[in-house]
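Engineer: Show me the folded form of this:
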Amino acid sequence: MSASRTERTGWPLLTVLAVTLAVLVLIAAGSGQLSVPPSEVLGSILHRLGIELGPMPSHPQGDNALWTIRFPRIALAVVVGASLAVAGVLLQGVFGNPLAEPAVIGVSSGAAVGACAVIVAGVSALGNFTVAAAAFLGGLLTTMLVYLLSRSGGRTEVITLVLTGIAVNAFAMGVIAFLTFVADPQAREQIVFWQLGSLNGATAPAVGAVVPLAAAGLVIAVTMARRLDLLALGEGPAQHLGVNVERLRLIVVVAVALLVGSGVAFAGIVGFVGLVVPHLIRMIAGPAHHRLVLASALGGAVVLVGADLLARTAVEHAELPLGMLTSLVGGPFFFWLLRRTRARQGGWA
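Structural biologist: Now for the predicted structure:
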């Protein structure tokens, strides 16, 4: 796609994604066992803003259901979806590889180890936030461990970082298997449910805990956009243009840990959003990271709000695991992307 064409499609794409997200939020908020028409959802939002325009929910518990259950869940889906997608943008940019995604550097598996450990140990020092805090710290520590282990001679090679991440992921999976084996039936059920991914536990305090961490990661991503554009020219040219490549990689690793760690802390493992969304956005809007970060954030939010809506409504009186749905879509997409990349490069040798 030419530069002029991507310039023309980049910003209109942001508008389309923003409108799509707004419409999807109205639909998702009104969908469920207690149905609320979109016009009443909008009326309730405007009422909270002090604007008396549009009908309020006709059901006696409609307004309470929206603001106590539905909106916190949707807000968490927006934040987690945006965080995972932007994390994918950062990793694909710093690796120079469209196959890169957050799980590569171990943040998801590290978060799972942290969560599983406190579940098995029965720790509840922070109440309902204990598992989330352990997951975030586990993801952050694992990410930093992968980064430090991959350094040699004062610099980090991308291939070493990827291979170290694979090794740490394998070890983490073994730890999770052991914790699942020694857990009692109740803890084992909680571990499995957490690993499958869900927004069922979304609350206003949970959203309040996630937003600052995710916002910090998003701000870092926006400020690093130009340097990632220069890095795309090659490591040597980027350094000649004033980019400290090693410092950039460290900042990206920290930002990814913030974004993914805060997301999986309350939502569990939700795979492939960080792979699928950035790649599709890049195909439409081009490689410029400033637009790519913003559009991927909106695209990730759209995908996760839509996936959660499907998870809640596809089966009556039941909720499908969110991570299962994203994997069912993301797995085949990854296979297609793998073959497409291999064909373009004429093989991997």
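
Engineer: from here on, contacts and neighbour counts on C-alpha atoms
Structural biologist: Fine.

Engineer: Show the contacting residues for Leu196.
Structural biologist: 268-270, 321-324 (CA atoms under 8 Å, 6 or more residues apart in numbering).

Engineer: do Gly32 as well
Structural biologist: Contact partners of Gly32, counting by CA under 8 Å, 6+ apart, are 312-313.

Engineer: Which helix or which strand is home to it?
Structural biologist: Taking DSSP states H and E as the definition, one finds Gly32 inside no helix or strand.

Engineer: And it, how close does it get to Val254?
Structural biologist: Distance, Gly32 to Val254, by CA to CA, to the nearest Å: 37 Å.

Engineer: cool, Ala121 as well?
Structural biologist: From Ala121 over to Val254 (counting by CA to CA), the distance is 28 Å.

Engineer: Please say which of the two ends up with more neighbours.
Structural biologist: Neighbour count, other CA atoms under 10 Å: between Ala121 and Val254, Val254 has more, with 17 against 11.

Engineer: Does that one lie in a helix or a strand, and which?
Structural biologist: Per DSSP H and E: helix 245-267 holds Val254.

Engineer: Which other helices and strands does the helix or strand following that helix contact?
Structural biologist: Where DSSP H and E defines the elements, the next helix or strand beyond helix 245-267 is helix 273-285. Contacts defined by 3 or more CA pairs under 8 Å, 6 or more residues apart in numbering; DSSP states H and E place helix 273-285 against helix 3-30, helix 71-95, helix 289-313, helix 322-345.

Engineer: this one next, for a side-by-side:
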Amino acid sequence: MTVTVLGVGILVMMVVSGSVGTVEVGFVDAARIVVGHLVPDMPWMSDGSLTVLQDQAVWQFRLPRALLAALAGAGLALAGAIMQVIVRNPLAEPYLLGVSSGAGVGAVLVITLGSAAVGGLPLGAAAFVGALVASACVALTARHRGVLSPTRMVLSGVALGSLFSAVTSYLTLTTEAQNVFSVLFFLLGSVSAASMGSLVVPAVALAVACVVVGLRTRAMNALLSGDESATALGVDVNRLRAVLLVTAALLTGSIVSVSGGIGFVGLVIPHVARILVGADHRRMLPVAVLGGATFLMLADLLSRTVAAPTEVPIGILTAVVGAPFFLWLMRRDSAAQAGLDR
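Structural biologist: All right, here's what the predicted structure looks like:
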């Protein structure tokens, strides 16, 4: 039931997003434009009832950013859920392990020093490489006698995240004034530059991550009970953590490379999913993925409208909405069942 409601919510948000903007397009017309591009020879696409400007506004600008928001929200929620399993810590998310900060360094290097500073890589690719480098550093420093230690991963992630943030701050302070806005807008997150082409990488990463995680939900359930219990059930704990860490890193890097740094999604949404359907990953992960997509689509819609015509970075809204909501969740009696006070 929850999955169905969220699925319908995503479809509704796409139609609403397609109708909101400076070019006036009704809800029905926005839906007709999308269907007309997906299904050939629809009569309303050529009978003059829709203008070229309306078609371009919906299909080339509003729909891609709605889809990118959905992919980013779904991916960040899944990455957060994965990391919470890896370190058995309900506060884990991409930012905690320094992955997002590493991606930020790669992107800011391109913005401030040019692509030559990172071997000619474009901004998105540099952010992706930065996320992978950060994940590799966390994995290397967290190994103790050949085993990935959850506590060491958290401590390494916090330390490396602070280091990467310091590098980003230095680059921002020493760059030319016209670059500062671009840096801040990227670090706070935005899907305003979305295009159909920019959807490919995060979509593929999300699909691969869903397959990898979907095949390991039972092992992830076992890992929550502790390393010894999971090992007794036949789970190779060290290998499982390594696979999940690589998966989360690739997923986060691919998303940050096209949408910038968007916080709180990976922290809040998995907890909400656990409250709704329980801690079993076979039920929780689909709800988290769809819930993350719905949440970020709504945040993107608000980012375009609350201060129109100025666009508010989406990361600001996720923090403004997410922080109070998370504190409210912690006050609920059901918070204990969701693992918030462990």
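
Engineer: What does the TM-score come to for these two?
Structural biologist: The TM-score (TM-score structural alignment, normalised by the length of structure 2) is 0.91; 336 aligned residues with a CA RMSD of 2.5 Å.

Engineer: In structure 2, which of the contacts of Leu196 of structure 1 still touch?
Structural biologist: Of these, the ones still in contact in structure 2 (both residues aligned by TM-score structural alignment, their matches' CA atoms under 8 Å) are 268-270, 321-324.

Engineer: got JSON lines for the residues you listed, with neighbour count and distance to Val162 of structure 1 too?
Structural biologist: Converted to JSON lines, these look like this (neighbours: other CA atoms under 10 Å; distance: CA to CA, whole Å):
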{"residue": "Gly268", "neighbour count": "26", "distance to Val162 of structure 1": "23"}
{"residue": "Ile269", "neighbour count": "24", "distance to Val162 of structure 1": "20"}
{"residue": "Val270", "neighbour count": "27", "distance to Val162 of structure 1": "20"}
{"residue": "Pro321", "neighbour count": "21", "distance to Val162 of structure 1": "28"}
{"residue": "Leu322", "neighbour count": "26", "distance to Val162 of structure 1": "26"}
{"residue": "Gly323", "neighbour count": "24", "distance to Val162 of structure 1": "23"}
{"residue": "Met324", "neighbour count": "19", "distance to Val162 of structure 1": "25"}
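
Engineer: Pick the most deeply packed of the helices and strands packed on helix 273-285 of structure 1.
Structural biologist: Stretch with highest mean neighbour count among these: helix 71-95 (a mean of 27; mean count of other CA atoms under 10 Å).

Engineer: what angle separates it from helix 3-30?
Structural biologist: 150 degrees (axes from the mean of the first three to the mean of the last three CA atoms, to 10 degrees).

Engineer: Can you state the mean residue-to-residue distance of the helix or strand that helix 71-95 of structure 1 is followed by versus structure 2?
Structural biologist: Moving toward the C-terminus from helix 71-95 of structure 1, the next helix or strand (DSSP H and E) is helix 107-121. With mean CA distance after the TM-score superposition for structure 1, helix 107-121 of structure 1 departs from structure 2 by a mean of 0.8 Å once superposed.

Engineer: okay, and helix 107-121 of structure 1 goes to which residues in structure 2?
Structural biologist: Using TM-score structural alignment, helix 107-121 of structure 1 lines up with residues 99-113 of structure 2.

Engineer: Tell me the buried residues in the matching stretch?
Structural biologist: Of all the residues in stretch 99-113 of structure 2, those buried under the rule 16 or more other CA atoms under 10 Å are 99-112.
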